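>>> What shape does this take:
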Amino acid sequence: MARLRVLLPLPLAGTYDYRVPAGMPPPPPGSFVQVPLSGRETLGVVWDGEPDPDLPERRLRDIAAVFDIPPMTESLRRFIEWVAAYTLSPPGAVLRMAMSAPSALDPPAAKAGWRLSEAGLRAKLGQSNARFTENRRRVLDTLEEGEVRGATSLAVAAGVSAGVVRGMAEAGLLEPALLPRADEFPRPDLSRPGPALGPEQQDAAAQLRAAAAARQFGVTLLTGVTGSGKTEVYLEAVAECLKQGRQALVLLPEIALSTQWLERFARRFGAEPALWHSELGGRRRRDTWRAVAEGRVDVLVGARSALFLPFPDLGLIVVDEEHETSFKQEEGVIYNARDMAVVRARLAGAACVLVSATPSLETLTNAEQGRYAAVHLPVRHGGAALPAVEVIDQRVAPPERGRFLSPSLVAAIRDTIAGGQQAMLFLNRRGYAPLTLCRHCGHRMRCPNCTAWLVEHRLQRRLQCHHCGHAEPIPPTCPECNAENSLTPLGPGVERVQEEAAEMFPDARRLVMASDTIPGPAAAAEAARAIEAREVDLIIGTQIVAKGWHFPHLTLVGVVDADLGLAGGDLRAAERTVQLLHQVAGRAGRAEAPGRVLLQSWSPEHPVMQALVSGDLDGFMAAEAGQRRPGHWPPFGRLAALVVSAEDEREADRVARDLGMAAPRGEGMEVLGPAPAPLAMLRGRHRRRLLLKCRREVAVQPILREWLGRVAVPASVKVQVDVDPVSFL
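Below is the predicted model:
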């Protein structure tokens, strides 16, 4: 009997061999199968390669079933293997991400409806001598020959009750039949004209259309100032991909919040794209996965996990806001969706477009070195001007005691609202205050599970850890010294800024946009509607407000703490801060009225502030590159982190020490650590970090495998490998 290798969606080292039972044609590689494993049945995929000829026949088990669904493509199988090898993850763990809707393997249950029987058809055609009531005649007139309708739909269309339909069925005028499967994913209308593009947009769109039409791998970096129409330009590449008969994938950093993007797509193509994100319900998730596999989805817009969907003919991948760190998955299989999108496109023979007004230094370097093509949009669409950026030096003009908004920022907001325009206050910090301490003894409220302070959420009257989710009520007395009413919030969060804004601008209509108040698509859509309808005067938000919104009447952006994010030892702190603040600033003045941006800072001479004021982001990134190049820091070198964690602190220290002693040594490489992680305790586990730094040309994966193989790690200790880390917490 034939043998096959089957990869299971489990964190296992490799494939298992199974036997094809007599009478079953051997399923080809990529087939989805059901197989026995340890007394139960599980799902798997027939994998490439030769089974082990030395495995005894008695140890083999039969494949139980083959699912009636298109096999996983060879390019997706190669992608799974590539991601597993690059991230040092078990291939089965990566396969699990590609089989995230296992119920989709079963065909959808057929639904029953009603159609005209022979007797009903004769009655409809007037060939029956029987007399019918007016209600029954309406039902006969509503149903066409061969048409199948559900009972409720038929009753509503005919304007009768469900009892009339049941009575006609009992009388033999209607007979049961299966309803045809509704097409839940309408096709984009490629005949619709796109929006009018300016000269620069037309040139950029032509280059992207050519890349999509080439039907081969290539990467293009699309940059442009905020509001320059980058979305409209890359939608032209999407249209060209669909004309080629292939599928397109667009990755967004916050798909659940991208209401305006979806509206823009629907205006362009007359239909909404398929969606893939964590907010999808189980049924919609199942239907979408199967529709993608069967080629019934032309365009899908999704979060990073959409990369692992089973597209049969992927022709274009767009990564919008490619610089966003939310494209990096930090748990389980640790990968950066931006980088993996390039790999998926290469293996699928597809075009890849990376889009950003503030591209990452890694992507910029690849473009400068010729690995990526580059297209730039230098001006805003429709003649809108870029906003003027100013720094408020808080050393010279600080806020009043106990407040966080400087007098000049308050005055600017008043003038803006009085002029009938909208203003925004930005602070990338949720809650009311980041720290609560006792005025009497100095005790600080911290998370029992993490090395983190508890954030006060005054509206919910609780303290919460934003790392593990631990929450507790605000105590009436200090847990340390029992002093009553001594707990004091320090520092501002958006709730505290909202409280101050209510005092300073009592007549202004305010809206807070943070993950606590905008939890999903419905809330995001309502917020966008209210702002566009000018039902809001002052928006107060966290980084949510930086993600691609277009508010035509927003002319002033005030950044409450522009220095936030610059502290600490993060390699990319300055780069991320300039990206975030530039994106936030780009919300202002996107229509006829000019925009203005005010940055409150204690360090106005900082290169980040100077770059934002001058608008010289290219010069800033060049200076960043100049600082990193001599030390071979990314993108001019390679990094890989090992994070050791255990519930027992001594075990974490021992394994970290052993890894440090076994660290690789050689030319062009250096190991830093072990040392306690900045979050030395997370979710109840003690954490230690080691960092491998190599020259660019060094392959880190073989080094990591050999390094990890030298140290015995007990089951109670976890060693997490993060190749190309973006977070150093």
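>>> contacts, neighbours, all on C-alpha from now
Noted.
>>> and residue 206, how far is that from residue 199?
Computed as Cα to Cα, to the nearest Å, the residue 206 to residue 199 distance reads 11 Å.
>>> okay, the two: which has more neighbours?
It is residue 206, of residue 206 and residue 199, that has more neighbours when counted by other Cα atoms under 10 Å, with 15 against 10.
>>> Which strand or helix spans the more buried one?
For residue 206, the host element (DSSP states H and E) is helix 199-213.
>>> quick one more, to check against the first:
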Amino acid sequence: MECHLKKESGNDEAKPLEKSESLKASAVLIAEVVLKIPVFRYFDYTVPEKLLNVITIGHMVRVPFSGRFGVVGFVVGLREATVEDSTRKLKQIRDFVDAAPLEEGIMELSAWMAERYVCPQGMVLDAITPAPVKRSSVRRAVSSSVVRLMDNEAFSVLLQSIPQAHRARRRLAEVLMSDESQSVDCAVSNASVARSALQWFVEKGVIEIRHEKISRYNPPLPSDESSDIPLPTPHQARALETIRGALDEGLHRVFLIHGITGSGKTEVYLQSISMVLARGRNALVLVPEIALTPQMIRGFRRRFGDLVAVLHSHLSDGERMDEWDRLRTGEARIAVGARSAVFAPLPNLGLIIVDEEHENSYKQARTPAYNAKDVARFRISRDQGLLILGSATPSVEDYHASINGEFELIALPDRVGGKPLPPVRMVDMREEFKAGNYSLFSRVLKASIERELGRGGKVILLLNRRGHSSYVFCRNCGEPIRCQHCDVTMKYHLNSKLLKCHYCDCQRTSPRQCPACNSQFIKYFGAGTQKVVSEAEKLFGNAGILRMDADTTGTKEAHDRILQAFENGPYGILVGTQMVAKGLDIHKVSLVGILSGDLALNLPDFRAGERTFQLVTQVAGRAGRGEMAGEVILQTYQPENPVLMAASNHDFNVFYDMELPQRERHFLPPFSSLVRLVFSGSDEPSTRELSFKLFRALNEAMDAHWKEASRGGGECFGNGSCSPPKVKFIGPEEAPVARIREKYRWHLLVAIDDLGFFSDLLRNVMSSSREFSDTSRITIDVEPQNLL
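Model prediction:
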């Protein structure tokens, strides 16, 4: 069952125009354009004469649409006009948004994503293209006049010959001598002379003036300290030999590197990239946003210099534009970035690396809800390159694929230098409570912090919840303070003294009396990172305490400032959310304290156990990476929980063997594919009814298709079988978070063993009704990572 883009109207027999074909001067050219709107169709526009000889598939254009001018669209097809077209009142393309079209590979990728994620191609292309490229107001990198010394020795001799009376010329000479390459504006400004003063030096042949492009993202290259390439460990050497052999074969392959924390996965990445560059191909490295630390970027730039372009959310529009252009022109050959960097304009890709591949941040929450891992796999397969997935705690689905032979497993079971993994000590907080200790810190953790600080170590404390108090409620009537727009409690933030909703960002002052019963007995319960800092300052105030969470890292370079201060400054304790669990390699960290290891265990999500295991294992791996031995204290109210027991032993295989049978029993990934449909609306009854309408329509479409296939009159299914795929519906039912931003929410989960069939069926059903195609009310999430 296939579903293709529909056209607005016209002759279905119209012949597409191939790229190699030239257009007759008298012919009218029709461009098929997709827009960022929730319809599975393209729209026909005529091409103006000024664009006839330059327009091609992939161009971003401005077109009139629905009474608006300058709507951004993407050309997905070109053809000569037919007789029927002459009877239609077609509108004309206004102009290009960007003179450079999207490359052919990106256009193919967008078509694949539209199919897989059941999303209109125009919305996919809009997501793929960076915002600065779509906005003509963001200018490209500017050229600047740069002055360079031609010969240092000759310049020194010339400087000595300049008479003392020529003060301005001597000042300029000294400024030029201080920096071999600098902008003309800086040189003349620092010397307090006119630009014409440079001409004397040009005529003497000791300087030259060039026009060079100045990038707005231009961090200094790291010093060459520790730039020597380390000798690989035996396991690293075997991994690199396997990767080298795969590159020599020139075929698409997928590797899963399962390496414990501190096993040297990053060095394997770096040396693999070197091999790819030596073969004349390019590389892309994806890292979760929270792990994309300046420390990691410095490591790549130290090895590869200006060949590295960085793409992440903290860059300004201008900086992102410049990095995008450096990749597009070939000036940079390695892209390092977060989720959206998977769309970087890198031709001839030989390698894509997905670090911390288990991270759910690779999944985009909004439409199109793509997973960067899946996109990376499609993209690298097209270029016949290698995909490397790396993690100390791989996802159950990807580890299962490697066990079954779909991926190739590479193990790095030892830490570099033979260092042991830190022992994990579990503390039963129920016993602490019985002993009269009501603090966030168990007696064992408090004593361990004091000991490590005393011997010059550093401490990381994890609590994966920001704010001060997790909820506020009335002790008289028991009613919590809820967000007025969402069905969740509000969190108290001490610094601002405000209650905040972490779903819609609404905030309000903390009430003096209960809104429900007017009682003044308001109590603050639970803890977040702010409360941890507050209590730690009372106990260890002289240690110096830093906090790293979404509230402290919102500004540019905030991550770097905090981590540099912790690593090199007079700070002994870093408190944080999951941000402190990944990408940190600070050798003085000798103790990790996990304040509430069971915080996420009971969430209504089948991956709750897996994510708890991953978080505990990852943050534990921050300890003992240097000369000082490491230790981990895991506080919990469930010390007998098998997930925590496996994590405390750093034993992934025990966790995997325990988790897999439960997934199979309940027909969950990797034994099925999941699709989640989320329905939202300002009216709860109509939202509920919409969910049941689509549920019934899907069942009816399935029944009709199966009956047709059983009679031999229809197509077989995507799995190649003419017997129906196994399918399981869960819902429709109210979503666990039933209201967000004043929108009521219902959802429907579909587990199926033939995702291609169901995606086509869903697309056809949604295209059949304007009510179903409204993406403001129905969100499609293929292989969801969040079920709340």
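>>> ok so, going back, return the distance of the helix holding residue 206 of the first structure from the chain's centre.
Remark: helix 199-213 of the first structure is offset 26 Å from the chain centroid, using Cα atoms, centre = their mean, to the nearest Å.
>>> packing partners for it?
Helix 199-213 of the first structure sits against helix 230-243, strand 373-377, with contacts defined as 3 or more Cα pairs under 8 Å, 6 or more residues apart in numbering; DSSP states H and E.
>>> Mind naming the longest strand for the first structure?
strand 669-682 (DSSP state E).
>>> Next one: the most centrally placed residue in the first structure relative to residue 535 of the first structure, how far apart?
Most central in the first structure under Cα atoms, centre = their mean is residue 303, positioned 3.2 Å from the mean C-alpha point. Residue 303 of the first structure is 30 Å from residue 535 of the first structure, where distance means Cα to Cα.
>>> And the helices in the stretch 301-450 of the first structure?
Using DSSP state H, counting those that start in this stretch, the helices of the stretch 301-450 of the first structure run over 337-348, 361-368, 407-418.
>>> which one of those helices is the most hemmed in?
Across the helices of the stretch 301-450 of the first structure, averaging neighbours per residue (mean count of other Cα atoms under 10 Å) puts helix 337-348 on top, at a mean of 22.
>>> with the second structure superposed, average distance for that helix?
Helix 337-348 of the first structure differs from its equivalent in the second structure by a mean of 1.5 Å after superposition (mean Cα distance after the TM-score superposition for the first structure).
>>> Taking helix 230-243 as reference, get the angle to the helix holding residue 206 of the first structure.
Between helix 199-213 of the first structure and helix 230-243, the angle comes out at 30 degrees (axes from the mean of the first three to the mean of the last three Cα atoms, to 10 degrees).
>>> which residues touch helix 199-213 of the first structure?
Helix 199-213 of the first structure is contacted by residues 218, 220, 229-230, 233-234, 236-238, 240-241, 244, 315-316, 350-351, 375-378 when judged by Cα atoms under 8 Å, 6 or more residues apart in numbering.
>>> Then stretch 547-554 of the second structure?
Residues external to stretch 547-554 of the second structure that are found in contact with it (Cα under 8 Å, 6+ apart): 466, 529-530, 533, 558-559, 562, 574-580.
>>> for it, which positions count as buried?
547, 548, 549, 550, 553 (16 or more other Cα atoms under 10 Å).
>>> Aligned against the first structure, show me the partner of the third one.
With TM-score structural alignment as the criterion, residue 549 of the second structure lines up with residue 514 in the first structure.
>>> Relative to residue 251 of the first structure, how far out is its match?
As judged by Cα to Cα, residue 514 of the first structure and residue 251 of the first structure stand 21 Å apart.
>>> Would you map the strands across the stretch 251-400 of the second structure?
Listed in chain order, the strands of the stretch 251-400 of the second structure (DSSP state E, counting those that start in this stretch) span 253-259, 282-286, 308-311, 334-337, 349-355, 386-391.
>>> Out of the ones you listed, flag the one nearest residue 479 of the second structure.
strand 386-391 (42.9 Å; Cα to Cα).
>>> what separates the closest one from the chain centre, distance-wise?
16 Å.
>>> residue range for that strand in the first structure?
Under TM-score structural alignment, the match for strand 386-391 of the second structure is residues 351-356.
>>> The matching stretch vs the second structure - mean distance after superposition?
With mean Cα distance after the TM-score superposition for the first structure, stretch 351-356 of the first structure averages 0.9 Å from its match.
>>> Now check residue 522 of the second structure against the first structure: what is it aligned to?
In the first structure, residue 522 of the second structure lands on residue 487 (TM-score structural alignment).
>>> whoops, I mixed them up, residue 481 of the second structure
So residue 481 of the second structure corresponds to residue 445, using TM-score structural alignment.
>>> Kindly report the same for residue 566 of the second structure.
Checking TM-score structural alignment: residue 566 of the second structure goes with residue 531.
>>> need the contact list for that match.
Residue 531 of the first structure neighbours (Cα under 8 Å, 6+ apart): 537, 551.
>>> what kind of secondary structure is it in?
When classified by DSSP: H, G, I helix; E, B strand; the rest coil, residue 531 of the first structure comes out as helix.
>>> Repeat that for the one 3 residues further on.
Going by three-state DSSP, the secondary structure assigned to residue 534 of the first structure is coil.
>>> what's the burial count for it?
If we define neighbours as other Cα under 10 Å, then residue 534 of the first structure has 17 of them.
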